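Asker: Here is my input; please provide its structure:
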Amino acid sequence: MQFVTALLNQLNALVWGPPMLVLIIGTGLFLMLRLKFMPLSKIGAGFALMWKGREKGDQSTGEISPFQALMTSLAATVGTGNIAGVATAIFLGGPGALFWMWCTALVGMATKYAEVVLAVHYREKDELGQHVGGPMYAIKNGLSKKWLWLGTAFALFGGICGFGIGNMVQVNSMAHALQSTFNVPLWVTGLVTMVVVGLVILGGIKRIGKIASTLVPLMCVSYIVAAVVVLVVNAEAIPGAFALIFTHAFSPAAATGGFAGAAVMAAIRFGVARGIFSNEAGLGTAGIIQAAGTSNSPVRSGMIGMLGTFIDTIIMCTLTGMAIICSGVWTSGASGATLSADAFESAMPGYGGSILSIALVVFAFTTILGWSYYGERCWEYLVGTKAILPYRILWVLAVPVGAMVQLDFVWLLSDTLNGLMAIPNLLSLLLLSPIVVKLTKAHFARDRQLGTATPQR
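Answerer: Just a heads-up that it's a prediction; the model follows:
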């Protein structure tokens, strides 16, 4: 077992090493340039479409509304990465890591836009009459047969790693947060979560979408309010925090207090890696859920889908990072969720830690729901619709196991497979980028001809 663990550690270092980070950032930058910075210039139009997308639309074009699709995607991405991931990036890379998280998100908007456009454009209907899509279907229907193995590899990596990174790791974080803050036994969290998750996912994507569209906006707004309170309490430190972020993005962060110091490469590596872990731009997951949305336009779906990266990283992760830096706890030597909890506790003594624990629990729970759908579609692609019910049962049964066992190996394996998902997806994005550009140009050309701005559509 030690040999396997050592081997996985080496593979993980390679998967999440500089070549992969360059590939992810490079693909995003390439797509952003090919799209002539459209994802950035159309952020406002994207939010207008998102608001309008609350209506379900034509049920023959999908199972859930575009708004529900975005909220389900956010359910899977807004999670421990926004709390523990940001803190870990700052702990290992210093304040400058937050700058590189921003860069990852900005180019990642183009990546996620392209993922969704291709997923909706190449989606299919399965034997049950439901719309299915994602990188595996884009590869299958958009590329020649010699690339089919890429789609199979993506589905296999996603189908396995979901049980770890999207299920057991999440409930494990929930269980330990509730145990340390409210003395709730691990097994209680495991069993209760298993029952609730089962009631939701056994109802399929429509029930997941309904729960996500209710819970995700509420949890995001609540977390934003709590983080803003921390910033208001430490308002005088905000200018200095921005100075630290921009300074240490390009120069080493010296050791101070319990902070061990960090080189510029550490800021880049951990900022990019944790940013990708948080918003999943480049992993291809967003397209899987957006393919189930009611939409006749891949481009409009892409404009809504790309907002997931903006909301997750530019808004949520920034607030967490600023709270940690402004409160001064980043030099304490603490790491992970503990560091974020210390920041909230310093501004709201007696309440801050509890608020963060509750946020962590809700974020992790919604991630379990979102990832359950990702994994389901991966196994359906590999085995067919007969895999759906057995998969859902196994997913529910994995929840209490994750709450009560040590998950170091599971975390390592799922983190490695999660990174490997990016390779087939990024290759397909590069190969199919002309299709993305063609569809985008045609969409906006039609808008100009009709004299109708996209937000009003």
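Asker: Could you use CA atoms for every contact and neighbour count after this?
Answerer: OK.
Asker: What number of neighbouring residues does Pro239 come out with?
Answerer: Neighbour count of Pro239, defined by other Cα atoms under 10 Å: 10.
Asker: where do the helices sit along the stretch 301-450 of the chain?
Answerer: Along the stretch 301-450 of the chain, counting by DSSP state H, counting those that start in this stretch, helices occupy 307-309, 318-326, 336-347, 352-383, 388-404, 408-431, 433-450.
Asker: quick one: which of those helices is nearest Gly94?
Answerer: With Cα to Cα as the measure, helix 318-326 is the member of those nearest Gly94 (9.4 Å).
Asker: which other residues reach the closest one?
Answerer: Residues from elsewhere that reach helix 318-326, judged by Cα atoms under 8 Å, 6 or more residues apart in numbering: 82-83, 86-87, 90, 95, 98, 224, 227-228, 230-231, 234-235, 237-238, 240-241, 330, 339-340, 343-344.
Asker: Pull out the buried residues from that helix.
Answerer: By neighbour count on 16 or more other Cα atoms under 10 Å, the buried set for helix 318-326 is Thr318, Leu319, Thr320, Gly321, Met322, Ala323, Ile324, Ile325, Cys326.
Asker: Show me which of those residues is closest to Lys438.
Answerer: Thr318 (33.7 Å).
Asker: picking that back up, so of the contacts of helix 318-326, which ones are in helices?
Answerer: Secondary structure from DSSP state H places 86-87, 90, 98, 224, 227-228, 230-231, 238, 240-241, 339-340, 343-344 of the contacts of helix 318-326 in helices.
Asker: Any of these buried? List them.
Answerer: 86-87, 90, 98, 224, 227-228, 230-231, 238, 241, 339-340, 343-344.
Asker: ok, those residues vs Met174, which is closest?
Answerer: For these, the closest approach to Met174 (Cα to Cα) belongs to Ser340, at 15.0 Å.
Asker: structure for this one too, so we can compare:
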Amino acid sequence: MELLNNLLLYIDSYLGSAAYFPYLLLGVGLFFTLYLGFPQVRYFRHAWRVVAGKFDKKGTPGDTSHFQALSTALSGTVGTGNIGGVALAIFLGGPAALFWMWMTAFMGMTTKFVEVTLSHKYRVKTEDGTMAGGPMYYMDRRLNMKWLAVIFAIATIISSFGTGNMPQINNIAQSMEQTFSIDPVVTGAVLSILLAMVIIGGIKRIAAVTSKIVPIMGVLYVIGSLSVILYNLDNIGPSFVSIFSDAFTGSAATGGFLGASFAYAFNRGVNRGLFSNEAGQGSAPIAHASARANEPVSEGLVSILEPFIDTIIICTLTGLVILSSGAWTQKFENVFARTDLVFVTGQYDDHNDADREQLYKYLNGKKDNTVENYSGTVQVVDGIPKNNGEYTILHARSVAEDVHFIVAGEDPYTGKLPIKNGQLMKEDIEVVGKSLIHSAALTSVAFSEGYLGDFGQFIIPISLLMFAFSTAIAWSYYGDRAVVYLFGQRGVMPYRILYVCGFFWASFADTTLIWTASAVAIVLMTLPNLLGMLLLHKEMKQTVKSYWEDFRSGKN
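Answerer: This next block holds a predicted model:
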């Protein structure tokens, strides 16, 4: 697993984690924001009126209403990215990462508007009478770049597993195990059966289910978030100050958090922002293509609301819960994930300014850092490591405390443990101790720091269950539309079976590996989509102009 994770990290270093990617993503959003005259601001009110059905007409071709299409698309975006993803971004980049998530969302409102409009414009009716759309269709039918459309469709299928499937059930199962002690295999088996029952019904059943789940889960999550934010109201001001003051400098060290550079906070904020709202990825246009509308721009306007609801509202609530509670700087008892565990040479104390500076440089990839990975042995007696200053154990980007080693999950280990280049080489050893935590576990702890007390932590598994399960439902539709494009209707059922099997497997797989795989899959969709959008920028502007001319004259 470590080798596979390292390979995926290497690939990601040239994709989502590469220096160019955040600038490219934000740059495309900024270009269209300026080119189309800030549509996310000018058309915001009109978008709500379209969703409310103010301009609906009978007999309009499509499979779903504007609201159902928005609900399906939102169910695909509102998921672990809003709960675990925000926590991961803050864990990696500090408060500054939340600022860059906002910027990604603001620019993403325009990006989403463009990709949905173009995708809806070139949608087609399939063999079974349902609509199929998405960037692959405008790439093929308008740009005559079938090779690019094929790349996008293949990437969509991969991403349906890496974004909408595996990270979702993995976070649900992890949360259910932590809160209710339910075996991940049981969680995976039950939800896999439910998933199969929903997705076999196609887009109409999917839309019917998601249009009911999305409003309920949104209200529940807002109430739970406010119970923490209002309880920690005195910390809200300082939280906002840290978000903005650190935006262009990086986040300073505080508590167990060792600090994050500007580049790291910027990259992680944009990356997690994309994972959360998917603007530019090209996934949501597939759901919006099913909407009943003659005018593609009308559905594009509906999509403007997605990043706003997903990131500006829900992700902000999550971020403020985590920051105001202070949980992101505290160390908690947890079982260490091997992919987050490293031994470094020498003794480092995170209360010492000089040591913190060196560890900051090491964790942020600075060239002038002097920290080296440890190779040697660790002597352990009754589970407790004997350390004469030869090494320091880091876990989850923090100095680990009260570390002990266990065999088979319960018996203290005694003996020597081999360490090679910072990695523990003995596979059957479980490492437990105090460190920073991240993803859904961090959000869960933060939710217990409010008026609801320990009961607050139950909001996360319940919210994750609804958020993430609905995401998996929506992404099954994205994947099967890509399968229809590549192989026709005959490929849909084999895909759905494989999708459900992958969903079950991921319930008990390593969390870090799943997140890394999803990061790679996202960018494999995004790059072709951004290229296609840029090539059609003139057509997009003309399409928008024609829509408003017809609207003012009463033709639509």
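Asker: now the buried residues of helix 318-326 of structure 1 as JSON lines including distance to Gly142 of structure 1?
Answerer: Shown next, in JSON lines, are the buried residues of helix 318-326 of structure 1 (distance: Cα to Cα, whole Å):
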{"residue": "Thr318", "distance to Gly142 of structure 1": "36"}
{"residue": "Leu319", "distance to Gly142 of structure 1": "39"}
{"residue": "Thr320", "distance to Gly142 of structure 1": "39"}
{"residue": "Gly321", "distance to Gly142 of structure 1": "40"}
{"residue": "Met322", "distance to Gly142 of structure 1": "42"}
{"residue": "Ala323", "distance to Gly142 of structure 1": "44"}
{"residue": "Ile324", "distance to Gly142 of structure 1": "44"}
{"residue": "Ile325", "distance to Gly142 of structure 1": "45"}
{"residue": "Cys326", "distance to Gly142 of structure 1": "48"}
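Asker: Relative to Met109 of structure 1, how far out is Ala97 of structure 1?
Answerer: Here Ala97 of structure 1 is placed at a distance of 19 Å from Met109 of structure 1 (Cα to Cα, to the nearest Å).
Asker: And whatever residue of structure 2 lines up with Val232 of structure 1, how far from Pro215 of structure 2?
Answerer: Matched to structure 2 by TM-score structural alignment, Val232 of structure 1 sits across from Leu230. Separation of Leu230 of structure 2 from Pro215 of structure 2 (Cα to Cα) stands at 22 Å.
Asker: neighbour count winner among these two?
Answerer: Between Leu230 of structure 2 and Pro215, counting by other Cα under 10 Å, Leu230 is the more crowded of the two (15 against 12).
Asker: Near the closest residue to that one other than its chain neighbours, how many other residues are there?
Answerer: Nearest in space to Leu230 of structure 2, with sequence neighbours left out and distances taken as Cα to Cα, 6 or more residues apart in numbering, is Gly450 at 7.8 Å. Using other Cα under 10 Å, Gly450 of structure 2 has 23 other residues around it.
Asker: Is it correct that Gly450 of structure 2 is in contact with Gly456?
Answerer: Yes - contact criterion Cα atoms under 8 Å: Gly450 of structure 2 and Gly456 qualify, at 7.1 Å.
Asker: and stretch 255-274 of structure 1, how far apart are its ends?
Answerer: 21 Å.
Asker: residue range for it in structure 2?
Answerer: The aligned range for stretch 255-274 of structure 1 is 253-272, by TM-score structural alignment.
Asker: chain center to that stretch: distance?
Answerer: How far stretch 253-272 of structure 2 lies from its chain's middle: 16 Å, per Cα atoms, centre = their mean, to the nearest Å.
Asker: the more surrounded of Ala97 and Met109 of structure 1?
Answerer: Neighbour count, other Cα under 10 Å: between Ala97 of structure 1 and Met109, Ala97 has more, with 36 against 31.
Asker: Now do the contacts for that one.
Answerer: Ala89, Ile90, Ile245, His248, Ala249, Ala266, Ala267, Ile268, Arg269, Phe270, Gly271, Val272.
Asker: Select from these every entry located in helices.
Answerer: Using DSSP H, the contacts of Ala97 of structure 1 in helices are Ala89, Ile90, Ile245, His248, Ala266, Ala267, Ile268, Arg269, Phe270, Gly271, Val272.
Asker: which stretches of the stretch 51-200 of structure 2 form helices?
Answerer: Ranges of helices in the stretch 51-200 of structure 2, per DSSP H, counting those that start in this stretch, are 66-77, 80, 86-93, 96-121, 135-141, 146-159, 166-180, 184-199.
Asker: any chance of the ones you listed in CSV, with distance to Ser435 of structure 2 too?
Answerer: What follows is those, written out as CSV (distance: least, Cα to Cα, whole Å):
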stretch, distance to Ser435 of structure 2
helix 66-77, 30
helix 80, 22
helix 86-93, 12
helix 96-121, 21
helix 135-141, 43
helix 146-159, 31
helix 166-180, 16
helix 184-199, 23
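Asker: Can you check which of these gets nearest to Phe308 of structure 2?
Answerer: Closest approach to Phe308 of structure 2 among the helices of the stretch 51-200 of structure 2 is made by helix 96-121 (6.7 Å; Cα to Cα).
Asker: and the angle from that closest one to helix 511-535?
Answerer: Put simply, helix 96-121 of structure 2 runs at 50 degrees to helix 511-535, going by axes from the mean of the first three to the mean of the last three Cα atoms, to 10 degrees.
Asker: Quick check: helix 96-121 of structure 2 compared with structure 1, mean distance?
Answerer: Taken over the aligned residues, the distance from helix 96-121 of structure 2 to structure 1 averages 0.6 Å (mean Cα distance after the TM-score superposition for structure 1).
Asker: That helix corresponds to what range in structure 1?
Answerer: With TM-score structural alignment applied, helix 96-121 of structure 2 matches the range 96-121 in structure 1.
Asker: Likewise for stretch 524-541 of structure 2?
Answerer: Against structure 1, the aligned range for stretch 524-541 of structure 2 is residues 420-437 (TM-score structural alignment).
Asker: Repeat that for stretch 285-294 of structure 2.
Answerer: The aligned range for stretch 285-294 of structure 2 is 287-296, by TM-score structural alignment.
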